[in-house]
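**Student:** One predicted model, sequence on top.
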Amino acid sequence: MAQEIKSHLPSAYNPHEAEKKWYDFWLNGKFFEAGKDPNKVPYTIVIPPPNVTGNLHIGHALNNTLQDMLIRFKRMQGYDVLWLPGMDHAGIATQARVEGKLREEGVSRHDLGREKFLEKAWEWKDIYAKNIARQWRKMGISIDYSRERFTLDEGLSNAVKEVFVRLYEKGLIYRGKYIINWDPVTRTALSDIEVIHKEVKGALYHMNYPLKDGSGYIRVATTRPETMLGDTAIAVHPEDERYQHLIGKTVILPIVEREIPIIADEYVDPEFGSGAVKITPAHDPNDFEMGQRHGLEQIVVMNEDGKMNENARQYQGMDRFECRKRIVKDLQAAGILIEIEEHVHSVGHSERSGSVVEPYLSTQWFVRMKPLAKRAIELQKDKEGVRFVPDRFEKIYLNWIENVRDWCISRQLWWGHRIPAWYCDDCGELTVARTAPDACPSCHSKQLRQDEDVLDTWFSSALWPFSTLGWPEETADLKRYYPTDVLVTGYDIIYFWVARMIFTALEFVDQKPFKDVLMTGLVRDAEGRKMSKSLGNGVDPMDVIDQYGADAMRFMLSTGCTPGNDQRFRYERVESARNFANKIWNASRFVLMNIEGVSEEELKITGDLSIADRWILHRLNETIKDVTRLLERYEFGEMGRALYNFIWDDFCDWYIEFAKLPLYGDNEIAKRTTQAVLVHVLDQSLRLLHPTMPFITEEIWQHLPVDGESITISAWPEENSTFYAPESEQEMQILIETIRAVRNIRAEMEVAPKHQIELLIRPSAEVIQTFRNNEAAIKRLCGVSQLWLDPELKRPDKSMTAIVTGAELFLPLAGLVDIEQTVARLQSELEKLDKEVARVEKKLANPGFVAKAPQQIVEAERQKGEEYKAKREKVLARLAEIKG
């Protein structure tokens, strides 16, 4: 038994007290730990590991909430669930944060040296890892802490080395000179997907390069004149008639005075600029490819910090953008630069530092992607391929992986997985190995030094689904929990992470890493903007929890979620979720107060059921079916709305109202049946709601006379065929319509709740029995002293009317209201509404207002106008009824 009913629930729910109490209770009970029953079917999720760079943001809160909902749901369904937690070392981002902290102390990483710097980085990691764990607890997520991993822990480091060595031995990892994306601020290479392309207003610089033979010049256009210092050719299209006579000639490179050839290459677009382009193989990826085809020299004119080097001659030491300005002036003065044209183009920026990325010729490590991508592409042709939710993201994924380029995996950092490669200082031999070699295998020298670079963070993250389960060892966890069932992640990292996990899993474990990929959208601010530090519009989930409680935040995020789509964060929606929690709390207090002294054995649903009993049990069946189906389909928003409507409308607003009749009546059998239905429906509703709102459901459930240690490990509700009663829906709907219609009329006529009224009903033959069977409920819930029920009824003079399914309702005004006073009040209300309608129409007829006011203000005025008109129609209708 969960807990004896010792007292009523407090008058108000205290989320902060409940959250700490129950999370500690769950941890102490080890309810989150997997592997307790080998006979259960496993269900696995690995958490997308947050970076140890700072606090969790609202996007993490959404992602973790959705995963937790699935995990709690499957746990209650009887699966052996493993939700494996962990964190990512986040190489570039974490190193930048640690270096920033050191700068505040007046120290650089080079002052400390590699080992001391790494000590500082581990200190940073320990602080933020503990902080993230505290935030996980506050959000209420049910992860298995006993299996927590970190991308730099020993087991994962061994997995990274194993993968690197195997790929190298297969010729899929190589070291070579290539144009890479270079971040001059963090001074490290970036992969293509770590570059954000932004439209920038720039310029197209048109220059005349003089021909060596003095016969004229050739015009070229460039957006980056500073790179001309590294030009090694001019290229034209081989079929461009304008330049065919120049192919094979040479020009004199201005400023540098170096001879460079004019070559023909089909890559050149004759329509762009002049149709002739300067080729700088060391500073442009397309030029690099062209240079490879034509055997051109590669001249680097910049240093790693973005400043010009010795090959830049008199511009050496200048920042690249300062050099651009100076070169433009010098070229203008020399008559070389003949036109500057405004030009909007896409410029790559570093995802981490925000600086303009420099295409840079550098020796780096690469993964040969085409062979790995081939199997991933073939997998999706099979019915057993990874399922993307929504399925439109499969096309996005395939488009990228079908056109994938080799992956630059080396990073010029200290924090990360150091590349397992050693160089012999004596003979230059390169050795790639799982452990440091004692001597050079070629010349046996002991003078070995390890590669200074580390691997791209995503290299280790790509192994996450299987490395966290113990691979490359054949562990019990790997055998039982791999492949995982679903990955919940943002659509913005399909390329960074999802694609890479798929191809590495196929290569090394010979199985896809997960069955489903559920794509979530971004959580934007109330205006639809992306949250950012620069805008100052970020939302800290811990602040939301402190103010409203974790359950309210979780319910708001999950109900606002549609797979793959962004949502807007609005505090009004969090307040609405908190109000829902309060509604559940108050309904539960009512139930508990009305079952005092009743044992669990006495709360069996037996005996005759009222229409309200049959209806709520049938609606519970329907809700169980809908919620289960929607959770299985990852439709969290629809699932939340289905539960909200059932609990708030059906259970709290209607069934509890009907339940008061037998609870406060003299029929003990009916009272006991109602008590049993109340407890059963509340118990089942709490279980359905538990994955979304774990804390309040545990707090209430522990007060119910039901069997079990915790709602966390209670059984998920299932449909009960004995409660199937579809006919009850129509009957109950008639009663609800009737009560609602009478209450609306009373409210419109301002009739006090305690004032008893007369009600006449003219029913059709099909529904008359429903009204007869429920006269007591109608009288009590409508505040009716006299109820007349007759299919032949004539409408009384001076009466208010309403039409419901199968019947007409009449409320005689005599004795209900003072007719003269009511007419005067309605006339006054009509005059006010006429004025408001006229005011809005005048405002909307003003072209200046409609053209100049913000669209949302204009729309709000239109909405007001429609509301005023609707109210006016109601008042006119009531006046007509009263006047006869």
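**Tutor:** Perfect, I can see it now.
**Student:** Please count neighbours and contacts with C-alpha atoms only from this point.
**Tutor:** Noted.
**Student:** Measure how buried residue 551 is and give me the count.
**Tutor:** 27 (other CA atoms under 10 Å).
**Student:** what does the one 10 residues further on give?
**Tutor:** Residue neighbour count, defined by other CA under 10 Å, stands at 24 for residue 561.
**Student:** cool, residue 431 as well?
**Tutor:** Per other CA under 10 Å, the neighbour tally for residue 431 reads 18.
**Student:** Check residue 442 too.
**Tutor:** 12.
**Student:** so it, which of the three states?
**Tutor:** Classification of residue 442 by DSSP: H, G, I helix; E, B strand; the rest coil places it in coil.
**Student:** residues in contact with the closest residue to it other than its chain neighbours?
**Tutor:** When the adjacent residues along the chain are set aside, residue 442 lies closest to residue 429, with 6.8 Å between them (CA to CA, 6 or more residues apart in numbering). Counting by CA atoms under 8 Å, 6 or more residues apart in numbering, residue 429 makes contact with 423, 440, 442.
**Student:** Check it against this one:
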Amino acid sequence: MTELPKTFDPSAIESRWYAHWEETGQFRPDRPGAEPWTIVNPPPNVTGSLHIGHALDNTLQDILTRHARLKGKDALWVVGTDHAGIATQMVVERQMAAAQDKRTNYSREDFVAKVWDWKRESGGEITRQLRRLGCSMDWANERFTMDEGFSKAVLKVFVDLYNQGLLYRDKRLVNWDPGLGTAISDLEVETREVQGKFWHFSYPLEDGSGAISVATTRPETMLADMAVAVNPEDARYTALIGKRVRLPITGRLIPIVADEHADPELGSGAVKITPGHDFNDFEVGRRAGIEARDMLNMLDAKGAVTQTADGLIPADLLGLDRFEARKAVVAGLEADGVLERVEDRTIQTPYGDRSGVVIEPWLTDQWYVDAATLAKPAIEAVKSGAIRIVPKTWEKTFFNWMENIQPWCVSRQLWWGHRIPAWFGPARDEVGLASHIDMTFHADGTFTERPALASQIFVAISEAEAIASAAAFYGDRFAVKVDHTRNFPRATNDEVYLVQDDDVLDTWFSSALWPFATLGWEGSQSPLALSEVEGQATGDTPETSASTSLSTNGKGSWGFPNRTPQLAGRYPNDVLISGFDILFFWDARMMMQGLHFMKDVPFKTLYLHGLVRAADGQKMSKSKGNTVDPLGLIDTYGADALRFFMAAMESQGRDIKMDEKRVEGYRNFATKLWNAARFAQANGIGGSTTLEPPAATLAVNKWIIAETIRTVQAVDLALADYRFDGAANAIYQFVWSRFCDWYLELIKPAFNADVKAEIDAESKVVAGWVLDQILVILHPFMPFITEELWHALASREHDLIVAQWPMADARAIDPEAEREVGWLIDFLSTQREVRAEVNVPPGARPALYVLGQQTVAGSADPATYPSDLIDVFDRHRTTINRMGRVDVITFLNTGMRFDLKSGERESRLGESPLLGSGVQFVVGEDTYFIALEGTVDLDAERARLTKAIAAAEKERDSLAGRLNNASFVERAKPEAVEKAKADHAEKSAEAERLTAALARLG
């Protein structure tokens, strides 16, 4: 037990306690026989640094992990980082560029070695920052999506999916980033509003009988147009369907097709179709019978114009950047007399979030996963309740996306990442061997010769297995080798040369395996010393098949026949905490892969939290300059305050508005608890020696025990329902109001020298027990201050992080004591408010009269008055005298005068005291009167209240006028409207409160 410093300094305790926890293995699950509890963190990018979204996500995870640990479970929080293919390669290439160097100066292997060097030196920044937040992760077994064991799992999944026909190579449109020279996911596309143009021009009909008008925001793409679409119900164009138009500039003849994509209400109702450069047009083209292999591609990997397959693009346009080509095409259309008009328009334009360049829909060969097949078991799992999505409102969005899911592009044109385990060999025909080669142009000006889809593909875990497969395929005539220096497969008279695919896998593909590939699946380096569990040995996994279906025969939980806990009971994970923005990029894909390979859900509950927004409700972004650095907040207010803010503001289904003042308020909350602990130390209150509530005789002690139990119950229920705000607010109200503001004040007289020793001892024991319960239930939210206070209050056998969660035993609740102390608090609170409203000087002790409900109505019958009220006042006379500043109470309907100082009672029945001027208030069913004659200038007070009421009502009415103005509500920013509503409510309440105070004065 150490004496606490007078001032609470978060920085002085945080680093010390975190280092202690980690060094002593407190985050390591080590409870043989205990129920396993598992959560995995969404692996942050290895290049990343802690942002406010990370702070929210990881705070919620840590609350659940620490709570599970305190509940006696063998809690494991799996931690790791994602290799972040694009981001990491960009970081390393930038460093090389600063040294006048570049990636293409090196072999692929040498460049990858440089990335590993960077990772070892600089790739741990975010993990250090997670420690500052207080995350109790199992750092002894930190994972990385490129570590050896995890990579084995990734390769196995790829090969198995390919062999099952669920992963294939295809030519489709992708989001192409010309700046990075790779396909990117939708999550890496940032949509911006750009001021652009809408060009209208006409395509002449082939027979010269007229023309058809079309419009576009990208006129340069007409160089690769392959059709014009009109709505089949549009009577204007019925006769034109099937005819052809001749494109200006290229002279290409293209058909007019019928397709519902064309909206008769938009523009001319006719739409140009460029299937190789627009996602909607791609689908229209396929419906029109155009195969992907036949779709025209007019741009290279850098976004420059290249020749199409029909060779019709004029030579003077070749090599132009797409935006320079736009100017040239518009000029050409104007020169040909087919440009009709140009409109200014705001255009939603896709940009690469890392490169900052406009994204191009680009037709290219990529690897795809049959997501539609894998999605079916995941849909069924959510519908059956095997996976509970919280909040439930996200289910509709989940089903809508999953039921309309598109093939998942999993290849990226990078060097850093899991290289695709596919080797290409030359195609084989009846005569012999032949090669079919495509040219792929890269952003740096280089190009790669690679096999087209017609070539033979060998997918295997290793190069040796690929060679063996190829040898069986080509026969004994040929010796099969792998060429590590050339970029295309070939054959000689007696040798066949394979080349491995240059691409790497999308990082979402590897992270989709996170819930099981981090736990020892297929020998992927388990973080635990796994042994046989429920008859299943380490690394064993159910057989895989081409499809996964959920049993409905009633066997096992939720219809899953294979419900035996896997991977030492760590799979399925108990819960996943995730931002809703990666529901489809990560969460849904984990469901697909987990169900397919483990035959069970990856997690039982999926909790989706909102975004942390700026104080005005806007989305945070660096370009807006409204981001918040969580580390700066930790430096200023401490990690505990930031964590508590995150929890208290996390309300299911809502985003969080960043409010630094509230973070400061929770630092003040920590300070209040600190001072309460110092008060306890100063008065001989120490830690409790029992988990059960101590015996109590005083009503105030029985009351605080009951309040403690009810708070534990509230926190348990809130956390079970993932109501982080409910749990945090229950603790806050109990600690601040019930324990600090009331209980400690109410028991202060028990520490006076003239109080009986046994009462003093009882209050000390109860106060110590309550303080211990506070520290335990608050620990998941504020781990640092609670651990510090835990050890300061007593000599402990163990750290708080591994203490035992309180017992919410309702048998220890005394309703009568609750009612009595509840009345006392209500009486003191109301009296304080009334005194403040009418400006009674703090030191004044005006006479107090109990009128009684019936007395006010005109009856003086003592039988109508509660007979035990004076006894309640007597039991709490010292407290009421001290805290209520009341010396004497007179009960008018019984004539009893009660002296709170001496405890003497004097009957004055029959006397009719002149009450004079004063103020009334009601507590329960009793009416009280404070005599203010000579204490307060009542006329001046009435004038003050009247003036204040008028000012509040004026502001209230002004705000009501604004809110009733449709123009303001429709045009003002949403945050401005919300502020006006809040201000109106505040002023309305103020006016009501002041009016009530004036009425009390009579």
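**Tutor:** Here it is on my side, so go on. Every value quoted in this text rests on a predicted model; they were computed, and no experiment measured them.
**Student:** out of the contacts of residue 429 of structure 1, which ones does structure 2 keep as well?
**Tutor:** Among these, the ones still in contact in structure 2 (both residues aligned by TM-score structural alignment, their matches' CA atoms under 8 Å) are residue 423.
**Student:** Reformat the contacts of residue 429 of structure 1 as a markdown table; add distance to residue 78 of structure 1.
**Tutor:** Shown next, in a markdown table, are the contacts of residue 429 of structure 1 (distance: CA to CA, whole Å):
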| residue | distance to residue 78 of structure 1 |
| --- | --- |
| 423 | 54 |
| 440 | 56 |
| 442 | 58 |
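**Student:** Excluding chain neighbours, what is closest to residue 593 of structure 1?
**Tutor:** In space, residue 593 of structure 1 is closest to residue 8, 6.3 Å off (CA to CA, 6+ apart).
**Student:** just checking, what packs against the lengthiest helix in structure 1?
**Tutor:** The longest helix of structure 1 (DSSP state H) is helix 855-883. Packing partners of helix 855-883 of structure 1 (3 or more CA pairs under 8 Å, 6 or more residues apart in numbering; DSSP states H and E): strand 799-804, helix 819-845.
**Student:** winner for burial among these?
**Tutor:** Of all those, strand 799-804 has the most neighbours on average by mean count of other CA atoms under 10 Å, namely a mean of 18.
**Student:** Output the contacting helices and strands for that strand.
**Tutor:** When contacts are defined as 3+ CA pairs under 8 Å, 6+ apart, strand 799-804 of structure 1 sits against helix 727-748, strand 807-812, helix 855-883.
**Student:** Work out the gap between that strand and the centre of the chain.
**Tutor:** Offset of strand 799-804 of structure 1 from its chain centre (CA atoms, centre = their mean, to the nearest Å): 49 Å.
**Student:** ok, back up a step: nearest to residue 473 of structure 1 among the helices and strands packed on helix 855-883 of structure 1 would be which one?
**Tutor:** strand 799-804 (69.5 Å; CA to CA).
**Student:** Let me know the angle separating the closest one from helix 727-748.
**Tutor:** For strand 799-804 of structure 1 against helix 727-748, the angle by axes from the mean of the first three to the mean of the last three CA atoms, to 10 degrees is 150 degrees.
**Student:** So residue 399 of structure 1 versus residue 364 of structure 1, what's the distance?
**Tutor:** From residue 399 of structure 1 over to residue 364 of structure 1 the distance is 26 Å, taken as CA to CA, to the nearest Å.
**Student:** between those two, which one's more packed in?
**Tutor:** residue 364 (19 against 12).
**Student:** so which strand or helix has the residue mapped onto that one from structure 2?
**Tutor:** Taking TM-score structural alignment, residue 364 of structure 1 has residue 366 as its aligned residue in structure 2. Following DSSP states H and E, one finds residue 366 of structure 2 within strand 360-369.
**Student:** Just give me the mean distance for that strand relative to structure 1.
**Tutor:** Once fitted to structure 1, strand 360-369 of structure 2 is off its aligned match by 1.1 Å on average (mean CA distance after the TM-score superposition for structure 1).
**Student:** starting at the chain centroid, how far to that strand?
**Tutor:** Chain-centre distance of strand 360-369 of structure 2: 30 Å, with CA atoms, centre = their mean.
**Student:** Quick check: buried residues in that strand?
**Tutor:** By neighbour count with 16 or more other CA atoms under 10 Å, strand 360-369 of structure 2 contains the buried residues 360, 361, 362, 363, 364, 365, 366, 367, 368, 369.
**Student:** can you give me the helices for the stretch 51-200 of structure 1?
**Tutor:** Along the stretch 51-200 of structure 1, counting by DSSP state H, counting those that start in this stretch, helices occupy 58-76, 91-104, 109-112, 114-139, 154-169.
**Student:** Could you check the longest helix of structure 1 and say which residues are buried?
**Tutor:** 858, 862, 865, 868, 872, 875, 878, 879, 882.
**Student:** TSV for those, including distance to residue 632 of structure 1?
**Tutor:** Below are the buried residues of helix 855-883 of structure 1 laid out as TSV (distance: CA to CA, whole Å):
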residue	distance to residue 632 of structure 1
858	42
862	41
865	43
868	44
872	46
875	48
878	49
879	52
882	54
